[in-house]
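> Sequence isn't available, so here's the structure alone:
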């Protein structure tokens, strides 16, 4: 019972994370979000790609996106290695943290649980980023196989290529977003070192920041207006 609020805070954390992920996915089908507006730009990209012979710039752009995922995947695995090291030296770390007045480490078991949760979060981030990398790699192959403007290929085939090419890009971008979201939520877990209240408060703040950036940011509004769309218009996308 001593650590009831710690475990309750942990339950709230995971529930809030899953709930927000589901909410963002469903809300993005009805209203503009960063993910939904980028789908429009990816469709434009694929359609214009089919009208040009030289695809070097397209391959370079996909390579840049893949490198972004690779950077965060590498960072995730290094963080996991550091956390495992901290876990192996739990007693020394607890002794050092106990010298900080506002840090609540609790028992060794509770400290190991906190570090364990962070390890799980970053392993999830690593898996998301590496899958994003692979999907961007698949996209490179698709671009290499894309029909050229001079080929005698039916327009319906080209249209299907553009639609599904944009979809593969959407899926790669979604995995990147999930991994990046894990980095955000890991900051809430750091708040657990201060106590369960700060853990829950940090979770709420992270969700607020994510919602603001994904659905209410100035960047989103400019991306929408750049395509001549209304930021407040429902989209009802499947």
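On my side now, so go ahead. Just so it is clear, the model here is predicted, and its values are computed rather than measured.
> hey, let's count contacts and neighbours off CA atoms from now on
Noted.
> The spatially most central residue of the chain and residue 143: what is the separation?
In the chain, the residue lying closest to the centroid (C-alpha atoms, centre = their mean) is residue 177, at 2.0 Å. Distance, residue 177 to residue 143, by C-alpha to C-alpha, to the nearest Å: 23 Å.
> Longest helix in the protein, by number of residues?
helix 108-145 (DSSP state H).
> Spell out the residue ranges of the helices in the protein.
Counting by DSSP H, the helices of the chain are 4-27, 34-49, 56-88, 90-97, 108-145, 155-190, 196-215, 218-226.
> And here is the other one:
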């Protein structure tokens, strides 16, 4: 079966066949869907992203009494370096993708290897633009995350050294909220990178896009809801109470 063959009852859209449109729709639905369920999971089964929000707030509570605060500074520096690395990588990828749009002849060999027949130049360009959409979106989110972690560092620096100072706790919680927002933007950027890799499956045709998207969706879901790291985070810690969302103080779910 030719992957570019029109599906019965469905019209084509320019160089894109109905199979292409269906696979493209699946790509965007999967991307939006996993992003929504990650940030709004069932209360009884929170995602890793939601679980870590509680630990980020606890970090800032401990930060108030820690002296010296060099350890906290080192953690924040590491987080900023991570966002800067991914932002730089995405910037390079955007430049490479823009250069490839003007030279799609190199992709013709890919079509021959997968026996896809003749693929119009416009169709190659659309495929590259879809990948660039995710990469550019990731770039913007990484840059914003990097800036938010900078805001967090400034607010943390404004927290008084005396734990009993009435300004300490409110400022620390402000820093926690900014930190959580920065992490949310960073995680969103990572999802865009994942689905950009999935969008590359379109080079093998609509079925390649469908399979690649499904694989990325499964990996993303597993890491948030069924991974070993999640089980480790959910393990009860003696003396720690009220960290896990959806559980009253002193109650922890079993691993």
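Arrived safely, thanks for sending. The shown structure was predicted, so the numbers you read here are calculated from the model rather than taken from an experiment.
> rewinding a little: just checking, what packs against the longest helix of structure 1?
Under the contact criterion of 3 or more C-alpha pairs under 8 Å, 6 or more residues apart in numbering; DSSP states H and E, helix 108-145 of structure 1 touches helix 56-88, helix 90-97, helix 155-190.
> Pull out the buried residues from the shortest one.
Right, helix 90-97 of structure 1. Using 16 or more other C-alpha atoms under 10 Å as the test for burial, helix 90-97 of structure 1 gives 90, 94.
> That one to helix 108-145, inter-axis angle?
For helix 90-97 of structure 1 against helix 108-145, the angle by axes from the mean of the first three to the mean of the last three C-alpha atoms, to 10 degrees is 100 degrees.
> can you give me how far helix 90-97 of structure 1 is from the chain middle?
32 Å (C-alpha atoms, centre = their mean, to the nearest Å).
> what's the answer for the last one, then?
On the basis of C-alpha atoms, centre = their mean, helix 155-190 of structure 1 sits 8 Å off its chain's mean C-alpha point.
> and what of stretch 79-91 of structure 2?
For stretch 79-91 of structure 2, the distance to the chain centre is 13 Å (C-alpha atoms, centre = their mean).
> next one: stretch 97-116 of structure 1
28 Å.
> now the end-to-end length of that stretch.
Stretch 97-116 of structure 1 end-to-end distance (C-alpha to C-alpha) = 17 Å.
> quick one: contacts of it?
83, 86-87, 90-91, 94, 189, 192-195 (C-alpha atoms under 8 Å, 6 or more residues apart in numbering).
> And the residues you listed, which is closest to residue 36 of structure 1?
Using C-alpha to C-alpha, residue 189 comes nearest to residue 36 of structure 1 of those, at 28.8 Å.
> Alignment lookup: that closest one to structure 2.
In structure 2, the residue paired with residue 189 of structure 1 according to TM-score structural alignment is residue 199.
> Please tell me how far its match sits from residue 24 of structure 2.
Residue 199 of structure 2 sits 9 Å away from residue 24 of structure 2, taking C-alpha to C-alpha as the criterion.
> likewise residue 225 of structure 2?
25 Å.
> of the two, who's got more company?
Comparing residue 225 of structure 2 with residue 24 by other C-alpha atoms under 10 Å, the one with more neighbours is residue 24, at 21 against 18.
> Show me what that one lines up with in structure 1.
By TM-score structural alignment, residue 24 of structure 2 lines up with residue 10.
> do the same with residue 168 of structure 2
Counting by TM-score structural alignment, residue 168 of structure 2 lines up with residue 158 in structure 1.
> That match against residue 147, yeah?
Yes - Residue 158 of structure 1 is in contact with residue 147 according to C-alpha atoms under 8 Å; the separation is 7.3 Å.
> on that earlier part again, please identify every residue contacting each of residue 199 and residue 24 of structure 2.
Listed as contacting both residue 199 of structure 2 and residue 24 by C-alpha under 8 Å, 6+ apart are residue 209.
> Quick check: buried residues in stretch 4-16 of structure 1?
Buried-residue list, stretch 4-16 of structure 1, by 16+ other C-alpha under 10 Å: 6, 9-10, 12-13, 16.
> residues in contact with the alignment partner in structure 2 of residue 25 of structure 1?
Under the alignment (TM-score structural alignment), residue 25 of structure 1 pairs with residue 39 of structure 2. Going by C-alpha under 8 Å, 6+ apart, residue 39 of structure 2 touches 47, 49-50.
> buried ones in stretch 196-215 of structure 1?
Neighbour count says stretch 196-215 of structure 1 has 196, 198-200, 202-204, 206-207, 210-211, 214-215 buried, by 16+ other C-alpha under 10 Å.
> do stretch 39-57 of structure 1 as well
So for stretch 39-57 of structure 1, counting by 16+ other C-alpha under 10 Å, buried means 39, 42-43, 46-47, 49-50, 55.
> just stretch 77-93 of structure 1 next, same as before
77, 79-80, 83-84, 86-87, 90.
> Tabulate those in TSV, adding columns for distance to residue 125 of structure 1.
Below are these laid out as TSV (distance: C-alpha to C-alpha, whole Å):
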residue	distance to residue 125 of structure 1
77	9
79	11
80	10
83	14
84	16
86	19
87	19
90	24
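> if we can go back for a sec, what about the longest helix of structure 1, how far off from structure 2?
Here the mean offset of helix 108-145 of structure 1 against structure 2 after fitting is 0.5 Å, by mean C-alpha distance after the TM-score superposition for structure 1.
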